[in-house]
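Engineer: got a predicted model here, sequence first, then my questions.
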Amino acid sequence: MTDDLREQVRAAARRARVAANELVLATRERKDAALHEMAAALRTRAAEVLEANAKDVEAGRAAGLNQGLLDRLALNEARVEGVAAGLETVAGLADPVGEVLRGSILPNGLELRQVRVPMGVVGMVYEARPNVTVDAAGLALKSGNAALLRGSSTAEHSNAALVAILRDALEAAGLPADAVQLLPCHDRASVTHLITARGLVDLVIPRGGAGLINAVVQQATVPTIETGVGNVHVFVDASADLDMAERIVLNSKIRRPSVCNSAESLLVHAAVADEFVPRITEALLARDVVVHGDERFALDGRVVAATDEDWGTEYLSLDIAARVVDSLDEAVEHIAEHGSGHTEAIVTSDFNAARRFTARVDAAAVMVNASTGFTDGGEFGMGAEIGISTQKLHARGPMGLAELTSSKWVVWGDGQVRPTS
């Protein structure tokens, strides 16, 4: 069975390579037409998607999935419309393929150009988020890549319905259906076969919990971009406008607590703690957020005493760890010890404090007086994202079209040869 599954995955990768070789020659006009066709098909066949998704949600509830995962899994008409609109936004973006990154003419007359090119075959390994299926397919197509999608069994019916619709739309637009393929999801060995298909797969991107990401990064022989978990902090500085701080903390935490840009920790400067801690505690509790506070954070029976484990936890739920710090430096040190390199925010009216915070905090995105919820490819104008990279090589932060490309040097001459030594 394992050998059969390995060959199934590798056969899909070979088909993807054929499709990628065709996509590399596709004009922007053809790719954009396909994206619009995909968006229209999703709208027309939304009922199929929602029916399939209802099966997954029902099975997820029966299996005891927590509310955060169920929220990530669930689709409704608005969310289907959102991913369809995302495809249209991607169609409206500039095509990264062929962009000249730099160039020059050497003294010997050689003309150098470094240009963007597709990665080729991109594998995605992700958990219960069917919207990723559409986002990944759309971004891969526009950047000239073929996508091998390995979603979780939790979203089996949703992903199957979505991929069937996308493949039909690709064919209708005259592009290869194998530019988007869904891999088997019931055997974890399919992940292993994907991430070790070196030579057939050019890049793997894991997107999900820490366990999934670590397993892929540690076991892959295919080049991998690490998308990290989001242990995200909001620091309320001594000079913060407290009305603004309350809005930002609440939006960062409760807008959608199951996503990776949701705030998981709150740090409050001691200079404003007497006023702000009771205020924000009441506001959070009123919205059913469980506050895990240190000994200085209003431990009055309604706030749970924080443990060392809380500071490093990505809750993905209506929970937040909260601590009072004596300085900006202490806040930065806390983030350095417990943060995951995803998103960090400061609320401050002090320009120098903001500058020090943004310079010293090591994260893919640093917000000044803005919600952490803005760390998102769509919000950054990318149309959608294929993940948020927390590593420092090639891509960091929300990954859109440019991050799904590599580059090549194209050198034009008219007969130049190097002198023999």
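Structural biologist: Arrived safely. Residues are numbered from 1 along each chain as shown.
Engineer: all contacts plus neighbour counts: C-alpha atoms, from now on.
Structural biologist: Will do.
Engineer: which residues in this protein form helices?
Structural biologist: 2-23, 28-44, 46-62, 67-73, 77-92, 130-142, 156-172, 189-195, 210-219, 242-254, 270-286, 328-338, 351-360 (DSSP state H).
Engineer: report all helices and strands that the first one contacts.
Structural biologist: Right, the one you point to is helix 2-23. strand 121-126, strand 146-150, strand 180-182, helix 189-195 (3 or more CA pairs under 8 Å, 6 or more residues apart in numbering; DSSP states H and E).
Engineer: can you tell me which of those is nearest to Val325?
Structural biologist: Closest approach to Val325 among these (CA to CA): strand 121-126, 36.3 Å.
Engineer: sorry, back to before: most packed of the helices of the chain?
Structural biologist: Stretch with highest mean neighbour count among the helices of the chain: helix 130-142 (a mean of 27; mean count of other CA atoms under 10 Å).
Engineer: check which helices and strands that one is in contact with.
Structural biologist: Other elements packing on helix 130-142 under the criterion 3+ CA pairs under 8 Å, 6+ apart are helix 28-44, helix 77-92, strand 121-126, strand 146-150, helix 156-172.
Engineer: what are the buried residues along the shortest one?
Structural biologist: Along strand 146-150, the positions that meet the burial threshold by neighbour count (16 or more other CA atoms under 10 Å) are 146-150.
Engineer: which one of the helices and strands packed on helix 130-142 lies closest to Val332?
Structural biologist: For Val332, the closest of those is strand 121-126, at 31.1 Å, according to CA to CA.
Engineer: one more to weigh against that first structure:
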Amino acid sequence: MTHGVTTPGGFAQLARTRGVPAAFILVLLAFGGFSLLLPVVPLAVLRGGGSDLVAGATTGVFMTVTVLVQLLTPRITAAIGYRWVLASGSALLGLPSGLLALFDAPVAVLAVSGVRGAGFGMMTVAGSALVAELAPPGMLGRATSLIGLAVGISEAIFLPVGLWLLEVFGLATVAWSATAFGVLGLLAAARLPDVHPAPARPSDPSALGRRAMIVLLAGPFLVMVAVSLPYGAAASFLSPALDSIVSGSGAVVAGVGLGLLGVGVIVGRTFAGLVSDRRGPGALVWPGLAFSALGMAGIAGLLTLSANPWWFIAPTVVFGLGFGAVQNEALVGSFERMPRSRLGTASASWNISFDAGTGLGSVVMGAVAGFGYVVLFMVAAGIVLVVGGPAAVGARRTRPARDLTVLHRDDKVGS
């Protein structure tokens, strides 16, 4: 297989590509509003006298609606185009947030969470697919890593900022700030070009039926689940695991560690995007899986030694590097398997694998935690290899024989 020639000054060219800066800002705002409220809403519910069940249900309802809407978004996009889907998603995700400052009844909070989840589902699928549509020839890998950069920046900044605003100014400030993000997102959406998914052609994989689509996307999907599930475990259980070593300091160290994990994801995704455009997608899947497994095993090993909590930052960052690399490879791998008419389907598959894997990591690994945190993180490392290894082999076998970066623009993504 031949690979496309790398475009000089790639990221600078992306910044000059019509619609890409607006899409970058839109994703930045969407994940900013999401990150502001993600840890704040459950905490505010508990502080307001709500139960643990309702607090957990706010995130559960949000993510459940997100995944359901992600399944529908490709069809919605085909009907009304990317600009209107992203504008609608920004409105649904951001504008209702201010209601959280006005209504604190459980039904109201859950209803707002559900509406916001619908907007988030539209944003995640359509945002990734649009950037793939707009990517100049030979730059799909860097274009997808640009989305990862927007997500990483938002999470690294606004997850802690949301909690800080809650402590200093109260829930109303956080809620109305998220609403403001939605308004700004509408302005950014107005700057997007009017792009619709390309119509399907008889030669497209979309004409082969649902079974063929599942076969083509199963490899990247399962590779992504293999690393997103341990990520969910780390996000949920790193803090209590460290508390078991030094009571009271776990949250502080875990907060720093998860923040640096996010930095590792940014570095991993960006590097994977550069390598993908130079050598073709898939080159960093195995190194990414190895880093991810090593990070989880490193956490388990340090727990066995009851090491100083600050030592845990190193394996957490290692996991982040691998997690970021696999994220980008799985997304590019999903896009390369689909024609332009099915970019939304590829994006939905990847986003669902990310969100579902993260959710399962919290639930499934919560059951494993009963056997101890060392066992939990060793099982997480094993999942990376046992699920990710065969999935990577399967993904390579089902990878199309043609290369995205050398064909005609109307034929494939990234060309």
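Structural biologist: Here it is on my side, so go on. These numbers come from a predicted model, not from an experiment.
Engineer: and the TM-score between these chains?
Structural biologist: In this superposition the chains share a TM-score of 0.26, using TM-score structural alignment, normalised by the length of the second structure; 184 aligned residues with a CA RMSD of 7.5 Å.
Engineer: thinking again about what came up before, mind putting the helices and strands packed on helix 130-142 of the first structure in CSV, distance to Gln218 of the first structure included?
Structural biologist: CSV is the format used below for these (distance: least, CA to CA, whole Å):
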stretch, distance to Gln218 of the first structure
helix 28-44, 34
helix 77-92, 31
strand 121-126, 14
strand 146-150, 18
helix 156-172, 25
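Engineer: closest one to Arg360 of the first structure among the ones you listed?
Structural biologist: Nearest to Arg360 of the first structure among these is strand 121-126; the distance by CA to CA comes to 31.4 Å.
Engineer: can you tell me the centre-most residue of the second structure?
Structural biologist: Central residue of the second structure (CA atoms, centre = their mean): Phe354, 5.7 Å from the mean position.
Engineer: can you tell me which residues contact the residue lying closest to that residue once chain neighbours are set aside?
Structural biologist: With CA to CA, 6 or more residues apart in numbering as the criterion, Phe354 of the second structure has its nearest non-adjacent residue at 5.6 Å, and that residue is Ser228. Shown in contact with Ser228 of the second structure (CA atoms under 8 Å, 6 or more residues apart in numbering): 323, 353-355, 357-358, 361.
Engineer: what's the closest of the helices and strands packed on helix 2-23 of the first structure to Ser407 of the first structure?
Structural biologist: So among these, strand 121-126 is nearest, using CA to CA, at 14.9 Å.
Engineer: okay, buried residues for the helix ranked longest in the second structure please.
Structural biologist: When the second structure is parsed with DSSP H, its longest helix is helix 210-243. By 16+ other CA under 10 Å, the buried positions in helix 210-243 of the second structure come out as 213, 216-243.
Engineer: distance of Arg47 of the second structure from Leu171 of the second structure?
Structural biologist: Arg47 of the second structure sits 11 Å away from Leu171 of the second structure, going by CA to CA, to the nearest Å.
Engineer: the two - which one has more neighbours?
Structural biologist: Ranked by neighbour count (other CA atoms under 10 Å), Arg47 of the second structure and Leu171 place Leu171 first, with 23 against 11.
Engineer: didn't that one look like it was pressed against Ala44?
Structural biologist: Yes. Between Leu171 of the second structure and Ala44 a contact is recorded at 7.2 Å, counting by CA atoms under 8 Å.
Engineer: burial measure for Gly127 of the second structure, as a count.
Structural biologist: 25.
Engineer: contacts only, for it.
Structural biologist: By CA under 8 Å, 6+ apart, Gly127 of the second structure lies in contact with 23, 27, 82, 86.
Engineer: spell out which helix or strand contains it, please.
Structural biologist: Using DSSP states H and E, Gly127 of the second structure sits in helix 106-134.
Engineer: again, but for Ala55 of the second structure
Structural biologist: Judged by DSSP H and E, Ala55 of the second structure forms part of helix 52-80.
Engineer: can you list the buried residues in that helix?
Structural biologist: Within helix 52-80 of the second structure, the residues that count as buried by 16+ other CA under 10 Å are 54-55, 57-67, 69-74, 76-78.
Engineer: which other helices and strands contact that helix?
Structural biologist: So helix 52-80 of the second structure, by 3+ CA pairs under 8 Å, 6+ apart, packs with helix 40-47, helix 106-134, helix 343-368.
Engineer: show me what secondary structure element comes after the second one.
Structural biologist: Using DSSP H and E, the helix or strand that follows helix 106-134 of the second structure in sequence is helix 140-169.
Engineer: tell me how far that next one lies from the chain's centre.
Structural biologist: 11 Å (CA atoms, centre = their mean, to the nearest Å).
Engineer: quick one, that helix and helix 40-47 angle?
Structural biologist: Inter-element angle recorded for helix 140-169 of the second structure and helix 40-47: 30 degrees (by axes from the mean of the first three to the mean of the last three CA atoms, to 10 degrees).
Engineer: and helix 140-169 of the second structure, what does it pack onto?
Structural biologist: Checking 3+ CA pairs under 8 Å, 6+ apart, helix 140-169 of the second structure ends up next to helix 10-16, helix 20-37, helix 40-47, helix 106-134, helix 171-189, helix 250-279, helix 313-336.
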